[in-house]
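# Coordinates for the following, if possible.
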Amino acid sequence: MQSNSAAARPVSYKLDYIASSKLPTPWATFEIHIFIDRATAKEHLMLTLGELGDGAPVLARVHSECLTGDALFSQRCDCGAQLESAMQIIAAEGRGALLYLRQEGRGIGLVNKIRAYQLQDAGADTVEANEQLGFPADMRRYDLCKPMLDRFGITALKLMTNNPRKVAAMENLGIEVAERLPLQVNRNAYNENYLSTKAAKLGHWLKERL
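Modelled structure (predicted):
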């Protein structure tokens, strides 16, 4: 299981809020809010629905960008299905937040992610592929969630995740995780090894079969 040491060392991210707008989707009309990281110039976004600053735990998903899964419907991962399911669940609740972080390929970027796919096609698992390219198994950071949540007065979450690092990261940022809700969807023949590696090497809370 991967160490939570990265999650345990929060830093102060300088995130500038830029603009908000309505975002109609098939499930609800969300508010979309755009932030820019001063250090990297990366844009991060947050979808919100309903009143969030009343102190009650907010149903939330912290989702890292996956162009291939989120936009191109790749079945190699469960990312796109998790994104869609989270939006549907928040819409049904009538209240919640989705933080969309620009951390493609577990933080290694799109080009290196496709290079990692090439290594996986040759037999490496996702962790081995990243390491063969000279990267850690997972380079994502969640510190930038804090200023995004602070803007809406969110101090406690009902967090939709299978990833123990996300729970630890939120708690180390001073955000209470009042409840952890599993989000296991779209296990298929193409992502079976991907999901098994998540469980075996990264400690994700996943069932062997849906």
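# switch to C-alpha atoms for all contacts and neighbour counts from now on
Noted.
# contacting residues around the longest helix anywhere in the chain?
When the chain is parsed with DSSP state H, its longest helix is helix 79-93. With contact meaning Cα atoms under 8 Å, 6 or more residues apart in numbering, helix 79-93 is reached by 27-28, 49, 59-61, 63, 66, 69-71, 73-74, 96-98, 160, 183-186.
# how about 7 Å then?
27-28, 59, 61, 66, 69-70, 73, 96, 183, 185-186 (Cα atoms under 7 Å, 6 or more residues apart in numbering).
# which one of these is nearest residue 39?
Of all the contacts of helix 79-93, residue 66 has the smallest distance to residue 39: 21.5 Å, by Cα to Cα.
# how far away is that closest one from residue 171?
Separation of residue 66 from residue 171 (Cα to Cα, to the nearest Å) stands at 24 Å.
# want to put them side by side, so please do this one too:
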Amino acid sequence: MTTSTAAATVRTRVRIPLSFPDGYQVTAEVITFNGLADGAEHLALVLGDPATAATPLVRLHSECLTGDVFGSARCDCGPQLREAVQRIAATGGVLLYLRQEGRGIGLYNKLDAYALQDAGLDTYEANLALGLPEDARDYTAAAQMLNALGIGELNLLTNNPDKAQQLRSLRMSVTRTVPTGVHTTPSNLRYLHAKVQHTHHTIALAPMASLVG
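Down below sits the predicted model:
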């Protein structure tokens, strides 16, 4: 990760009506960019009116095909995305949808890691067993996107301290972090506990000893 960012520019702005399976609907201004450091097709979704917020609420959401699209219960990504869209729309801000599947290791590698998790490894151990980083994400492009939108100061919607640390190292002013909800299922409890143990996510969970199996 670098400590400064080259300039990116807005490429396209388009309004898209969003509709979620539970019936929630909202319109987002979806923005694409030129000049992003990693060359990926990241998106910004402007929700509500950020200009009316003293400090805009921002979520860095890493793409998760299995959770966001297919509703996989092995992670909490889909519910976090749904929650973030509504909370940001209510206060005004931006959701950055970052093409960083599997914490940056890619979809196929993520599914390979799932197979190792089925054999007993946790999500971070599985990545390492594949010869991959525990978390390969770099938020340089996220800082470029925010700068291109004129956002230098923000409240960050996250349970992950690394996101705030990386943004601050990229000269973004993170006024405060706002925790997301805790979205548990019987299938994702070990995954959530691994987040707490390995990367110190701020998630309140029952002790692992209380889990069955």
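# circling back to that earlier point, just give me the closest of the contacts of helix 79-93 of the first structure to residue 143 of the first structure.
Using Cα to Cα, the contacts of helix 79-93 of the first structure come closest to residue 143 of the first structure at residue 61, 14.7 Å.
# where's the equivalent of that closest one over in the second structure, which helix or strand?
Counting by TM-score structural alignment, residue 61 of the first structure corresponds to residue 59 in the second structure. Secondary structure here is read from DSSP states H and E; on that basis residue 59 of the second structure sits in strand 57-62.
# Superposed on the first structure, what's the mean shift for that strand?
Compared with the first structure after the fit, strand 57-62 of the second structure shows a mean deviation of 0.7 Å (mean Cα distance after the TM-score superposition for the first structure).
# Quick one: residues contacting the most centrally placed residue in the first structure.
Closest to where the C-alpha atoms of the first structure average out (Cα atoms, centre = their mean) is residue 63, at 2.2 Å. Neighbour list for residue 63 of the first structure: 99-101 [criterion: Cα under 7 Å, 6+ apart].
# what does residue 68 of the first structure give?
With contact taken as Cα under 7 Å, 6+ apart, residue 68 of the first structure is in contact with residue 74.
# hang on, the earlier thing: what sits against the match of residue 61 of the first structure?
Neighbour list for residue 59 of the second structure: 84, 94-96, 156-158 [criterion: Cα under 7 Å, 6+ apart].
# Kindly provide the distance from it to residue 94 of the second structure.
For residue 59 of the second structure, the distance to residue 94 of the second structure - Cα to Cα - is 7 Å.
# List the contacts of residue 147 of the first structure.
residue 15.
# After alignment, which residue of the second structure pairs with it?
By TM-score structural alignment, residue 147 of the first structure lines up with residue 144.
# The longest helix of the first structure versus strand 58-64: what angle between them?
160 degrees (axes from the mean of the first three to the mean of the last three Cα atoms, to 10 degrees).
# For the second structure, just list every one of the helices.
77-91, 107-118, 123-129, 140-148, 161-169, 189-199.
# okay, the fifth one sits on what stretch of the first structure?
Aligned by TM-score structural alignment, helix 161-169 of the second structure falls on residues 164-172 of the first structure.
# gap between that stretch and the chain center?
12 Å (Cα atoms, centre = their mean, to the nearest Å).
# mean shift of that stretch relative to the second structure?
Comparison of stretch 164-172 of the first structure with the second structure after fitting gives an average deviation of 0.8 Å (mean Cα distance after the TM-score superposition for the first structure).
# For the aligned partner of residue 116 of the first structure in the second structure, give me its contacts.
Aligning on TM-score structural alignment places residue 116 of the first structure opposite residue 113 in the second structure. Going by Cα under 7 Å, 6+ apart, residue 113 of the second structure touches 123, 126-127.
# One more: residue 138 of the second structure?
Neighbouring residues of residue 138 of the second structure by Cα under 7 Å, 6+ apart: residue 1.
# what's the answer for the one 5 residues further on, then?
Residue 143 of the second structure makes contacts with 167, 170, 172, as judged by Cα under 7 Å, 6+ apart.
# ok, now how distant is it from residue 101 of the second structure?
Residue 143 of the second structure is 18 Å from residue 101 of the second structure, by Cα to Cα.
# Please apply the same query to residue 130 of the second structure.
16 Å.
# Which one's more surrounded, these two?
Neighbour tally, residue 130 of the second structure and residue 101, criterion other Cα atoms under 10 Å: the higher count belongs to residue 101, 19 against 14.
# Just give me the match in the first structure for the more buried one.
Match for residue 101 of the second structure (TM-score structural alignment): residue 104.
# Find the nearest non-adjacent residue to that match, please.
Computed as Cα to Cα, 6 or more residues apart in numbering, the closest residue to residue 104 of the first structure that is not its neighbour in sequence is residue 65, at 5.0 Å.
# what about the one you found, how many neighbours?
Neighbourhood size, residue 65 of the first structure [other Cα under 10 Å]: 23.
# again, but for the one 5 residues further on
The burial metric for residue 70 of the first structure, expressed as a neighbour count using other Cα under 10 Å, is 18.
# dump the residue contacts of the equivalent of it over in the second structure.
Using TM-score structural alignment, the equivalent of residue 70 of the first structure in the second structure is residue 68. Residue 68 of the second structure makes contacts with 77-78, as judged by Cα under 7 Å, 6+ apart.
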